[in-house]
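Chemist: sequence-free structure coming up:
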């Protein structure tokens, strides 16, 4: 009698039906749990059932089980990157209103969404008056970077300056500089919105200088680059800062009406129409 060989193309048996099969099944789940393959251990019964019902080969069933674990691992890692990123809003590039921002080129944003600029350590500067969507775009691009596997961190210029100031006082300057130098993408929001203390220009310069030509920065500002000397209170530092930021950069200038002002006007118009429609003239 010729022995039957088991190959990777053999279909799986039905769910465990004997004590020996049940014991083997439990050992398999135990191995998966020991290896911290918790998603695979949880999915094992369903995969075995579907494999039997669909007549899957052993190879196909293992691939399905592994893909479940891989998907769960990627989801956990993404959740961790997004927690670290500290994004202030759930904004995405997909819900950006390009009709309300005619100076923003959708093709350019789509190119930035590929994150290729991070590979070349290119910076992105978003400049324009408040309410035009600079922070929305910055958050959306940061989210794309996190989804692509890049370590990303979001902060405001004021918070960065305050953190560096505390670090200098507490003797943690080098540690703080390493922290801001670590992420592949650092987003610095709202430069120019609030007055910065005298040491802020030096702190910002140090962060930009350490990341120069190595990692990317997205920076938003309501002030044109010609006003940064006034913003930072030091024209020399501002010139050196801009020299590094602009050396390899994409600059987007946003123009138009504020989102918030448009929303306010739309609500006011709706209220006015409603009031006009329901108002009864005095007799």
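Modeler: Arrived safely, thanks for sending. All figures in this text were calculated on a predicted structure; none of them were measured in a lab.
Chemist: C-alpha from now on. contacts and neighbour counts both.
Modeler: Will do.
Chemist: In this protein, mark out all the strands, start to finish.
Modeler: Under the criterion DSSP state E, strands of the chain are mapped to 123-128, 152-156, 185-191, 216-221, 249-254.
Chemist: Please name whichever of these is nearest to residue 89.
Modeler: strand 152-156 (10.8 Å; Cα to Cα).
Chemist: what angle sits between the closest one and strand 185-191?
Modeler: Angle of strand 152-156 versus strand 185-191, following axes from the mean of the first three to the mean of the last three Cα atoms, to 10 degrees, is 10 degrees.
Chemist: Next, the angle strand 216-221 makes with strand 152-156.
Modeler: Strand 152-156 and strand 216-221 meet at an angle of 20 degrees, taking the same axes, to 10 degrees as the criterion.
Chemist: what does strand 152-156 rub up against?
Modeler: For strand 152-156, the surrounding residues in contact (Cα atoms under 8 Å, 6 or more residues apart in numbering) are 81-82, 84-88, 139, 142, 145-146, 183-191.
Chemist: Need the buried ones from these selected in ChimeraX.
Modeler: Buried subset of the contacts of strand 152-156, written as a ChimeraX selection, criterion 16 or more other Cα atoms under 10 Å:
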select :81,82,85,87,139,142,145,146,183,184,185,186,187,188,189,190,191
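Chemist: sorry, back to before: save the strands of the chain as a markdown table, and put in distance to residue 276 too.
Modeler: Below are these laid out as a markdown table (distance: least, Cα to Cα, whole Å):
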| stretch | distance to residue 276 |
| --- | --- |
| strand 123-128 | 36 |
| strand 152-156 | 43 |
| strand 185-191 | 40 |
| strand 216-221 | 41 |
| strand 249-254 | 36 |
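Chemist: Looking at these, which is nearest to residue 107?
Modeler: strand 249-254 (12.5 Å).
Chemist: Which neighbouring elements make contact with the closest one?
Modeler: Contact analysis of strand 249-254 by 3 or more Cα pairs under 8 Å, 6 or more residues apart in numbering; DSSP states H and E lists strand 123-128 as its packing neighbours.
Chemist: The strand it packs on - contacts with which helices or strands?
Modeler: Secondary-structure packing of strand 123-128 (3+ Cα pairs under 8 Å, 6+ apart): helix 134-147, strand 216-221, strand 249-254.
Chemist: rerun at 7 Å
Modeler: strand 216-221, strand 249-254 (3 or more Cα pairs under 7 Å, 6 or more residues apart in numbering; DSSP states H and E).
Chemist: Highest mean neighbour count out of those?
Modeler: Each of those was scored by mean neighbour count; the highest is strand 216-221, a mean of 25, by mean count of other Cα atoms under 10 Å.
Chemist: also this one, for the comparison:
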């Protein structure tokens, strides 16, 4: 078998997973008894796996998630009102395919940001694009973009991802520019893309944060209408857990 020319050709074609699998199979005597179709299936499987892993790594880097969190590590024993059934349903990412939202509320330290990042990491694994932003920093970045001509381009980039995580919204009341920014973001995503919003403020008080009732109606009608809700409660997990496990906090 022309091992070296085949490897060179696979590499030239960018089929690196197949090239690695080819070398592995060549080193296994039992593989020589496989049919050509079986060889091809194994090579294609390795190529698919490698490409899927590279896509995940690329999406994870672009997401800039605050926590290295995983849905498999969620502790349902903690007393904070997190329902196993609903969370596992969300971990399946069907709600992203349905272009729905998720509102995560609760006091500081109960794990809102960590849970949002865990769902974001799972979305990356399911080949969805996403980006994480803390709300105060996003509004500050949009204010700068408005001044230097990047505003429309930045909004377009936010609208393009399958999932936007808007973390730590409130309790400061929005100013006029921030209200318009949020309306643009929510309008771009309504029934087109998904969003996760985390906040210490209960949803029924979000009108107070937005400030302008007319704009608040427009924002919340789009944001709350088809969104799942998780309302967490209890003491801060920072107080309950050792420093090594304190990553389950906001």
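Modeler: Received it, and whenever you're ready, just let me know what you need. All of these numbers come straight from a predicted model, not from anything done at the bench.
Chemist: picking that back up, with distance to residue 42 of the first structure as added columns, please give the helices and strands packed on strand 123-128 of the first structure in JSON lines.
Modeler: Output for these, formatted as JSON lines (distance: least, Cα to Cα, whole Å):
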{"stretch": "strand 216-221", "distance to residue 42 of the first structure": "40"}
{"stretch": "strand 249-254", "distance to residue 42 of the first structure": "46"}
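Chemist: Which one, of the ones you listed, ends up nearest to residue 64 of the first structure?
Modeler: Ranking those by their distance to residue 64 of the first structure (criterion: Cα to Cα) puts strand 216-221 first, at 37.2 Å.
Chemist: residue range for that closest one in the second structure?
Modeler: Using TM-score structural alignment, strand 216-221 of the first structure lines up with residues 194-199 of the second structure.
Chemist: quick one: contacts of the matching stretch?
Modeler: Residues outside stretch 194-199 of the second structure that contact it (Cα atoms under 7 Å, 6 or more residues apart in numbering): 96, 99-106, 112-113, 116, 162-170.
Chemist: next one: stretch 134-144 of the first structure
Modeler: Residues from elsewhere that reach stretch 134-144 of the first structure (Cα under 7 Å, 6+ apart): 87, 91-93, 113, 126, 152, 189, 218, 220.
Chemist: Give the aligned range of that stretch in the second structure.
Modeler: Mapped onto the second structure using TM-score structural alignment, stretch 134-144 of the first structure spans residues 112-122.
Chemist: Mean distance between that stretch and the first structure after superposition?
Modeler: By mean Cα distance after the TM-score superposition for the first structure, the fitted stretch 112-122 of the second structure averages 0.9 Å away from its aligned residues in the first structure.
Chemist: related to what we said a few turns ago, out of the strands of the first structure, which gets nearest to residue 204 of the first structure?
Modeler: Closest of these to residue 204 of the first structure is strand 185-191, at 9.6 Å (criterion: Cα to Cα).
Chemist: Next, the angle helix 134-147 makes with that closest one.
Modeler: Interaxial angle of strand 185-191 of the first structure relative to helix 134-147 (the same axes, to 10 degrees): 170 degrees.
Chemist: From the contact counts, what lies against strand 185-191 of the first structure?
Modeler: For strand 185-191 of the first structure, the packing partners by 3+ Cα pairs under 7 Å, 6+ apart come out as strand 152-156, helix 157-170, strand 216-221.
Chemist: What range does the longest one cover in the second structure?
Modeler: It refers to helix 157-170 of the first structure. With TM-score structural alignment as the criterion, helix 157-170 of the first structure aligns to 135-148.
Chemist: how close does the matching stretch sit to the first structure?
Modeler: Compared with the first structure after fitting, stretch 135-148 of the second structure deviates on average by 1.1 Å (mean Cα distance after the TM-score superposition for the first structure).
Chemist: Relative to the whole chain's centre, how far out is that stretch?
Modeler: Relative to its chain's centre, stretch 135-148 of the second structure lies at 21 Å (Cα atoms, centre = their mean, to the nearest Å).
Chemist: Need the helices and strands packed on strand 185-191 of the first structure in JSON lines (columns: distance to residue 264 of the first structure).
Modeler: As requested, these are exported to JSON lines (distance: least, Cα to Cα, whole Å):
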{"stretch": "strand 152-156", "distance to residue 264 of the first structure": "26"}
{"stretch": "helix 157-170", "distance to residue 264 of the first structure": "28"}
{"stretch": "strand 216-221", "distance to residue 264 of the first structure": "23"}
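Chemist: if we compare those, which one ends up closest to residue 268 of the first structure?
Modeler: Across these, residue 268 of the first structure has its closest neighbour in strand 216-221 (28.9 Å, Cα to Cα).
Chemist: So what does residue 53 of the second structure match up with in the first structure?
Modeler: Alignment note (TM-score structural alignment): residue 53 of the second structure maps to residue 75 of the first structure.
Chemist: er, residue 43 of the second structure actually
Modeler: Using TM-score structural alignment, the partner of residue 43 of the second structure in the first structure is residue 65.
Chemist: next one: residue 229 of the second structure
Modeler: So, by TM-score structural alignment, residue 229 of the second structure is matched to residue 251.
Chemist: and that match, what does it touch?
Modeler: By Cα under 7 Å, 6+ apart, the residues touching residue 251 of the first structure are 124-126.
Chemist: and the gap between it and residue 122 of the first structure?
Modeler: Distance check for residue 251 of the first structure against residue 122 of the first structure: by Cα to Cα, to the nearest Å, it reads 11 Å.
Chemist: Please apply the same query to residue 173 of the first structure.
Modeler: Shown here: residue 173 of the first structure relative to residue 122 of the first structure, a distance of 26 Å by Cα to Cα.
Chemist: between the two, who's got more neighbours?
Modeler: Legend: neighbour count by other Cα atoms under 10 Å for residue 173 of the first structure and residue 122, higher for residue 122 (23 against 17).
Chemist: Go ahead and confirm that one touches residue 245.
Modeler: No - applying Cα atoms under 7 Å, one finds residue 122 of the first structure not in contact with residue 245, separated by 8.5 Å.
Chemist: quick one: the helices in the second structure?
Modeler: Listed in chain order, the helices of the second structure (DSSP state H) span 3-12, 16-26, 36-63, 84-91, 94-97, 112-125, 135-148, 151-160, 176-189, 206-210, 213-224, 237-240.
Chemist: looking at these, which is closest to residue 78 of the second structure?
Modeler: helix 237-240 (8.2 Å).
Chemist: Going by contacts, tell me the helices and strands next to the closest one.
Modeler: Helix 237-240 of the second structure packs on no helix or strand, going by 3+ Cα pairs under 7 Å, 6+ apart.
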